[in-house]
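K.L.:
Need coordinates for the below:
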Amino acid sequence: MAFDSQERAKAYWDKNVKLMISLLIVWFVVSFGCGILFVEQLNQIQIGGYKLGFWFAQQGSIYTFLGIIFYYAWKMRQLDREFNVDE
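P.N.:
I've put the predicted structure just below:
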């Protein structure tokens, strides 16, 4: 029974790490990629009179980060229920 518990704990942790890594990749692409690397291409598009590259550097990465926080909380709640560790 203890081995099963360790297996479940490892599976839970593996899914948690996979989720964190994928969200960190999204965060990196949006903040560094859209705000710095792809800024020239994104500046060809305008939203509300502002260039999209500028918008991502100033606002978009912040909004994306907030979205990632809420998405992580939602997915972790599902993961906690799946592994019966929710409160």
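
K.L.:
C-alpha from now on. contacts and neighbour counts both.
P.N.:
Fine.

K.L.:
Which stretches in the chain count as helices?
P.N.:
Taking DSSP state H as the test, the helices found in the chain are 2-28, 39-42, 52-55, 61-82.

K.L.:
quick one more, to check against the first:
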Amino acid sequence: MIYKDKKLYWKKNLTYLSILLFIWLLVSFGAGILWADALNQFRLAGFPLGFWFAHQGSIYVFVILIFVYVFLMNRLDKEFEVDEI
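P.N.:
A predicted model of the protein is given here:
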């Protein structure tokens, strides 16, 4: 991989990271704290939705985002031919 490709690879990698971390911020801070009162009008498994996001939902979203990141990085590695066997 030439130098220009390395820059593009890392630019895409950082773009993926930024987007995924922003989603996590929205879910964990937004849904769990900022919008908790509005979300508490709804219930999930018997618990107010804002409470659920603050205690469990953001963790589930974080784990899902890890799998999304792995998928995106595997695809990016293949695109730039730096993938493992």
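
K.L.:
Of the helices of structure 1, flag the one that's most buried.
P.N.:
Per-stretch averages of neighbours, counted by mean count of other CA atoms under 10 Å, single out helix 52-55 among these, with a mean of 21.

K.L.:
Where does it end up in structure 2?
P.N.:
Aligned by TM-score structural alignment, helix 52-55 of structure 1 falls on residues 49-52 of structure 2.

K.L.:
middle-most residue in structure 1, spatially?
P.N.:
Closest residue to the average C-alpha location of structure 1: Leu23 at 2.7 Å, with CA atoms, centre = their mean.

K.L.:
Tell me how far the aligned residue in structure 2 for it lies from Gln56 of structure 2.
P.N.:
When structure 2 is aligned by TM-score structural alignment, the residue opposite Leu23 of structure 1 is Leu20. Distance from Leu20 of structure 2 to Gln56 of structure 2, counting by CA to CA, to the nearest Å: 18 Å.
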